[in-house]
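> Compute the structure for the input listed below.
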Amino acid sequence: MELSRRLYAVASLVTEGASVADVGTDHGYIPIYLMQQNIASKVIALDINGGPLERARMHIIGYNLKGQIETRLSDGLSAVKPGEVDTMIAAGMGGGLVIKILEDGREVVKSLKACILQPQSEVWRVRRYLLDHHMDIIDEDMVEEDGKYYPMMRVIHGESPRYTECEYIFGKRLLEKRNPVLEKFLHRELEIREGVFKELSHHVDSEGAKMRMTQIRRDMMIISRALGYYCIHPNL
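A predicted model of the protein is given here:
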């Protein structure tokens, strides 16, 4: 099984021997890869929709993994019992949905050793939710695929260090590691905002333009703070 760059990065956050619930499995690619590579000891592929789950089931059969990967129709973690698995994956969905899955399935989440999360939006909201609920983001990665940027994280139970605003938005672990993909993303975001700011500066008579410029100026300041992590000499 050849995974996309995004899915490969997600799968790489799973530790060897883990028992895994893949929420929103879609085609079942991650469960298949985890079993093929002998990374997971057990995988349950979950999806709320019957169509994607059937596609996953057919792919599992096609890779001769029937009996090794179980498929379940499930709204989030609803079809998983506490203690059945020690790791969950929620990848390729909005941040609000990731939070809902964690909240609705909190009894299962309490029994997990780790959560592998790859929200497609509102990543800062996910980070804040996790830290507010005594979960620590111990590792993060970010990949670029087809011009889009995908952050992902490995989370365990425990108290986390304090976060600054830019660390909530862009990822404390990514910034600490000086992740090169994040650096590219930050430069792109700064360039976009500089262009919008310049365009708006031609319309300073508009109250709406002034308000927008104030917000963009603040955004640029936060991005610049994040880029400051990349200016620290590694030997200092």
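
> contacts and neighbour counts: CA atoms only from here.
Fine.

> SS state for the residue nearest the centre of the chain?
With the centre of the chain defined as its mean C-alpha position, the nearest residue by C-alpha atoms, centre = their mean is residue 118, 1.9 Å away. The three-state assignment at residue 118 reads strand, by DSSP: H, G, I helix; E, B strand; the rest coil.

> And this one, please, so the two structures can be compared:
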Amino acid sequence: MKLSDRLQLIADEINKGETMADIGTDHGFLPLYLLETGKCPHVVMADISAGSLKKAEDNCKSLHPEREYDLRLGNGIDVLQDGEVDVVVLAGMGGLLIADILEWNLAKSRSIKRYILQPRNNVGRLRYWLAENGFIITKESLVREGKFICEILTVHSGFPEEKQHEPYSAAFDYPESLLTDRNPLTDEYLEKKLAIEENICKNIAEHSRAAEVEAAICRERINRLRYLLKKQLGDAE
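Here you go, the predicted model:
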């Protein structure tokens, strides 16, 4: 089975011998690959949608009808026991939804050693929630999927005493950790984000106090992106 570049990068973040759960598994391609390659001795495929879980079940039966698979219908990590697996994957959903899933039962969320998160949007808000709740981002990666560049976060559950209490800022939207692995996609990613932010800022009509605040926040993100681009080129102070 060949995975997309996005799913392959997620698979590469999982260590051989780890057990994993794919929450929002849809077709089940990632956990099936991990079983087929022998990387994971046990995987859980879970989804809140019966239709999506049926797709995964059909793929399981067509690939290895003789094998037993662990498919679970339910909401988020409610389908798991505390510490039941080593790694949980939450991929292809909104950043705020990922935060909601983790927050629903924090004790259970913290019982999982590691997460691999791939939010479709609101990545900054997810980073902020993770920091506020003692979850530690240990690696950030970029990968192309079609016309999009996706962000993938490897996260350790951490401890409550490791919470950070700093105000939200553009550093959560665009952290310096994006520069650490010298990914060839980094320049393109930052330049695209800068163009988007500049367009947003240009279209904000500053005729109210709320608009002025929104414009100031947008300018902060623009300045942050320009700083990162300069640093990427090696000439930021």
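
> Superposed, what's their TM-score?
Put the two chains on top of each other and the TM-score (TM-score structural alignment, normalised by the length of the first structure) is 0.85; 228 aligned residues with a C-alpha RMSD of 2.7 Å.

> surely the residue nearest to the centre of the first structure meets residue 91?
Yes: contact criterion C-alpha atoms under 8 Å: residue 118 of the first structure and residue 91 qualify, at 4.4 Å.

> so what sits against both of these two?
Listed as contacting both residue 118 of the first structure and residue 91 by C-alpha atoms under 8 Å, 6 or more residues apart in numbering are residue 10.

> need the contact list for the residue nearest to the centre of the first structure.
Residue 118 of the first structure makes contact with 10, 90, 91, 92, 93, 150, 151, 152, 153, according to C-alpha under 8 Å, 6+ apart.

> Shared with the second structure, which of those?
When you map the contacts of residue 118 of the first structure onto the second structure and apply both residues aligned by TM-score structural alignment, their matches' C-alpha atoms under 8 Å, the shared contacts are 90, 91, 92, 93, 150, 151, 152, 153.

> Closest one of those to residue 138 of the first structure?
Using C-alpha to C-alpha, residue 153 is the member of these that lies nearest residue 138 of the first structure, at 7.6 Å.

> Does the closest one touch residue 139 like I think?
Yes: taking C-alpha under 8 Å as the definition, residue 153 of the first structure is a contact partner of residue 139 at 5.6 Å.

> Look at the two and report which has more neighbours.
Here residue 153 of the first structure and residue 139 are set side by side on neighbour count (other C-alpha atoms under 10 Å), and the busier one is residue 153, at 23 against 17.

> By neighbour count, sort out the buried ones in the contacts of residue 118 of the first structure.
In the contacts of residue 118 of the first structure, burial by neighbour count holds for 10, 90, 91, 92, 150, 151, 152, 153, counting by 16 or more other C-alpha atoms under 10 Å.

> and the one helix or strand the fifth one maps to, how far out from the chain's middle?
Here residue 150 of the first structure sits within strand 148-157, counting by DSSP states H and E. In terms of C-alpha atoms, centre = their mean, to the nearest Å, the centre of strand 148-157 of the first structure is set 3 Å apart from its chain centre.

> counterpart of that strand in the second structure, which residues?
Alignment note (TM-score structural alignment): strand 148-157 of the first structure is matched to residues 148-157 of the second structure.

> What are the boundaries of the strands in the first structure?
Assigned by DSSP state E, the strands in the first structure fall at 18-23, 40-47, 69-73, 87-93, 114-119, 135-145, 148-157.

> Check the mean deviation of the third one from the second structure.
Between strand 69-73 of the first structure and its aligned partner residues in the second structure, the average distance after superposition works out to 1.0 Å, using mean C-alpha distance after the TM-score superposition for the first structure.

> just checking, what packs against that strand?
For strand 69-73 of the first structure, the contact count by 3 or more C-alpha pairs under 8 Å, 6 or more residues apart in numbering; DSSP states H and E identifies helix 29-36, strand 40-47, helix 50-62 as packing neighbours.

> let's go with 10 Å and repeat that
Strand 69-73 of the first structure sits against strand 18-23, helix 29-36, strand 40-47, helix 50-62, with contacts defined as 3 or more C-alpha pairs under 10 Å, 6 or more residues apart in numbering; DSSP states H and E.
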